[in-house]
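**Student:** Could you look at this predicted model? Sequence included:
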Amino acid sequence: MFSYVGCMIITCTCLSITNADEHKSDEPDKNRTVQELIREVTTGRNKEVLPVNKWGEPVRVAFYFHMTYIQEFDEVAGKLSVNGYFGIDWIDNTVSWNPDKYGVSSFTFNEELFWKPTFIMRNPYGAAKIIYEDHNVKRVHHNGQIEWFPSDSFDIACQADVTNYPFDMQTCTLAIVLSVYDEKEVILWPTAFLTDWFIPHKTWDLVETNFTRIPFPQIVNFRIRLRRKPMYFVLNLILPIVLMCILNPFVFLLPADSGERVGFSITVLLAIAVFLTISASSLPAISDPQLPSLSILLFADVAFSGLIVLLVIISLRFYLRNENLPVSYLGEKFVKCCRVLRRSCSCSNGQTIQCHNK
């Protein structure tokens, strides 16, 4: 019994060693086959010539853009930085082989072995960006289909409109132009704008993505619509401004004899000035196409607080004035205007009879 088991173990061991040797011997043959295939399909090839069998037939280049992350959006500089990659494929009619003969239906390559189109960013931020040379792996199939996935960080020039800051929405466009070739030679055909692997940004919400194609010159516009997340700015910027605006008129509820009116109004004015200095770093320094509404609100708050300080000083001046001194001409006119306004308010409240009696 034990001898039978031992024979079986030795037999299985020998078979596994034999299969491993055969597998190792097959690997060099497969590698040699792939090398022969690459040498056959690339020998005598000119990668600068369009890959068509008949001159005049256009090459149809289909591609899509997959955006994965928004690095930053600088409203002052007008720069949007996004990460992503393009999926580009076309048919090279000069490449084909029998997959049964070589046992390979496709292979990858990094070198510039075959023709490929050249793309240029139409609206780069900074120097011109050409999408051509890269170190990404390409794949060629036995039927001539070539796939190329260039990836990078793309800096887009995008003019921001911060009129409704921080409740603003921005629309930026990544414009890709097909270089050199016209529509009779190469047809540029966009297929999708993908965001399946998009990582949410901490400041911006991705609202909408779409793409359009312009036939001549061949341009594809990938539009990105963003909406700012406003809660941080509401809690740290807008609510303090509103609170200080509400506090300002309450200075007139203080008794004039207390001597705290001027101190209270100046304290609120200084608080607004300090807050304006602190919040200036959070506001986008843009005046084109229009100033942010929040900047106008801050300026109005400072002007309103300064006016209240002036009114407090004038009112205390009249309150503490010596009664034996004659009233000036301007003071008399001011009192008459106040009486007229008071009568108008009384008449508007339905007190017409009392108004005429006065």
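**Tutor:** Cool, the structure landed. Remember, predicted model here, so these are calculated numbers, not experimental data.
**Student:** Could you use CA atoms for every contact and neighbour count after this?
**Tutor:** Will do.
**Student:** Just confirm Phe167 is within a helix.
**Tutor:** No - with DSSP: H, G, I helix; E, B strand; the rest coil as the criterion, Phe167 is located in coil rather than a helix.
**Student:** Can you get me a residue count around it?
**Tutor:** For Phe167, the count of nearby residues is 14 (other CA atoms under 10 Å).
**Student:** Please verify my assumption that it contacts Arg228.
**Tutor:** Yes - taking contacts as CA atoms under 8 Å, Phe167 lies within contact range of Arg228: 6.4 Å.
**Student:** so Pro190 makes contact with His66?
**Tutor:** No - Pro190 is beyond contact range of His66, at 11.9 Å (criterion: CA under 8 Å).
**Student:** Any buried residues in whichever strand or helix holds Ile313, and which?
**Tutor:** Following DSSP states H and E, one finds Ile313 within helix 293-319. By 16 or more other CA atoms under 10 Å, the buried positions in helix 293-319 come out as Leu294, Ser295, Leu298, Asp301, Val302, Phe304, Ser305, Gly306, Ile308, Val309, Val312.
**Student:** Pasting the second one now:
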Amino acid sequence: MESFNKLACLLILFYMLPSCKCATIAQSEDDRDFRTEYTRQREELLNQSNYDPKVRPSRSTNVTIQLHLHSLNELDIGSQTLSTTIYFHITWYDGRLTWVPPITEIECIAFTIHEVWTPYLSVRNNKYEKGLLGIYEDGPIPLRVCNNGTVEWIFRVTPITTCQADITHYPYDTQVCPLEVGEWNHPLDEVDLVPLEFVTDSFTTDEEWDLIPPVSLSRKTIHGIGGLTFRRIEYYLEFKRNPNWYIPLLIIPVGVLFILLPCVFCLPSLEKQLNYLLTILLSFTVYFTFVSSRVPSVSSSTCNFSVFLAGVMVLGGVFTLLTLVRIRHETKIRDRCPERQMSNTENTPLHLVNHGYQGDGERS
């Protein structure tokens, strides 16, 4: 019985092999026809009417821009910079790149920016990186051209843009950072930028900052050199700091030190009061240094928390000065007392000695 089953399996495989081989050959022929037609269509589009990628599609071209915020990499308040990862979705119409889909139904073809016309876009407030969008060290990002003449360009950028920080309510602050996108080569009458809604659906939440939707935008006209006007789109990203990390490490310790500062006068000895004050001032100095490292050295706003720490340190300095004056005053009083009076009043509190009381409780 086992031999019969093996024989049956061999017969089935023998009859299936030709059909599989035919299917593989048919698939290979279909792929070869697709590649041939794809290559022919690309060459035909580029060769027809001597297509020049340096010439824009029409006298006035509208470029549609839609931004997708992917993640917040870093919002550095000290250097006043914002690092984000953004996907650009750019579309425009080029009537020279149209065709009727053949039997292979090729509806879209990929090109590079060296083969077809592309707008000269850039992030205007980029602090470090310079150059056009969509061009990287490993080569330009390809474009997708469909048979109706629509050119679609999708690429990812990680700009580090300038962001003027407002640290008034630190660490409960909210920062509004602009992102400026513009066309720097063609004036407004040649290429116009049409912004669409800023998309934040795929945004990855940050542990320190929360994005406040929606992202507002403005479409501005910029006057350049020679009287030319250019289009610029400004997006305003608003982020609110999450203070949960600062409450146990900054707010509560500073509050406890502020409450403990007036308790210095509860100590009986002036020397102990002085040591107590110096310890409190040292702790405030540590927190003041921490806050100073987190806020920009030059800013149009003043941090209220820094002002509070500076005021507390001034108050502690006044308490320390008063304590030193009291120590100096009581030292002079002790130096003026004769040895006989000091021996009779060595167990009498100093403020009673100043009023003329002796050690036996009688007034002198």
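**Tutor:** Here it is on my side, so go on. As the structure is a computational prediction, the values presented were derived from the model and not from experiment.
**Student:** So Glu40 of structure 1, which state does it fall into?
**Tutor:** Quick answer, by three-state DSSP: Glu40 of structure 1 is helix.
**Student:** residue in structure 2 matching it?
**Tutor:** The alignment partner of Glu40 of structure 1 in structure 2, by TM-score structural alignment, is Glu44.
**Student:** what does Lys116 of structure 1 give?
**Tutor:** By TM-score structural alignment, Lys116 of structure 1 lines up with Thr118 in structure 2.
**Student:** For that match, which three-state class applies?
**Tutor:** Secondary structure assignment for Thr118 of structure 2 (three-state DSSP): coil.
**Student:** in structure 2, which spans are helices?
**Tutor:** Applying DSSP state H to structure 2 gives helices spanning 2-47, 246, 252-260, 270-294, 304-336, 339-344, 350-353.
**Student:** Can you state the mean residue-to-residue distance of the fifth one versus structure 1?
**Tutor:** Translated: helix 304-336 of structure 2. In this overlay with structure 1, the average offset of helix 304-336 of structure 2 from its partner residues is 3.1 Å by mean CA distance after the TM-score superposition for structure 1.
**Student:** tell me what that helix is packed against?
**Tutor:** Applying 3 or more CA pairs under 8 Å, 6 or more residues apart in numbering; DSSP states H and E, we find helix 304-336 of structure 2 packed against helix 270-294.
**Student:** What is the distance between the helix it packs on and the centre of its chain?
**Tutor:** Averaging C-alpha positions (CA atoms, centre = their mean, to the nearest Å) puts helix 270-294 of structure 2 33 Å from its chain's average.
**Student:** Show me the contact partners of it.
**Tutor:** Contact with helix 270-294 of structure 2 is made by 77-78, 250, 254, 257, 261, 264-265, 267, 306, 309-310, 313, 316-317, 319-320, 323-324, 326-327, as judged by CA atoms under 8 Å, 6 or more residues apart in numbering.
**Student:** coming back round to it: count the residues that sit near the match of Glu40 of structure 1.
**Tutor:** Neighbours of Glu44 of structure 2 (other CA under 10 Å): 15.
**Student:** residues in contact with it?
**Tutor:** Contacts of Glu44 of structure 2 by CA under 8 Å, 6+ apart: none found.
**Student:** And it, how far from Cys108 of structure 2?
**Tutor:** Distance of Glu44 of structure 2 to Cys108 of structure 2, computed by CA to CA, to the nearest Å: 14 Å.
**Student:** Quick check: Ser202 of structure 2 vs Thr161 of structure 2, distance?
**Tutor:** Distance, Ser202 of structure 2 to Thr161 of structure 2, using CA to CA: 21 Å.
**Student:** These two - which one has more neighbours?
**Tutor:** Thr161 (23 against 10).
**Student:** Can you tell me the closest non-neighbouring residue to the more buried one?
**Tutor:** Spatial nearest neighbour of Thr161 of structure 2, chain neighbours left out: Asn126 (4.4 Å); criterion: CA to CA, 6 or more residues apart in numbering.
**Student:** The spatially closest residue to His114 of structure 2 that is not a sequence neighbour: neighbouring residues, count only.
**Tutor:** Computed as CA to CA, 6+ apart, the closest residue to His114 of structure 2 that is not its neighbour in sequence is Pro53, at 6.8 Å. Residues lying near Pro53 of structure 2 (other CA under 10 Å) number 14.
**Student:** Test my guess that Pro53 of structure 2 contacts Thr112.
**Tutor:** No - counting by CA under 8 Å, Thr112 is not a contact partner of Pro53 of structure 2; they are 10.2 Å apart.
**Student:** residues contacting Leu143 of structure 2?
**Tutor:** Contacts of Leu143 of structure 2 (CA under 8 Å, 6+ apart): Ala110, Phe111, Thr112, Ile113, Val151, Glu152, Trp153, Ile154.
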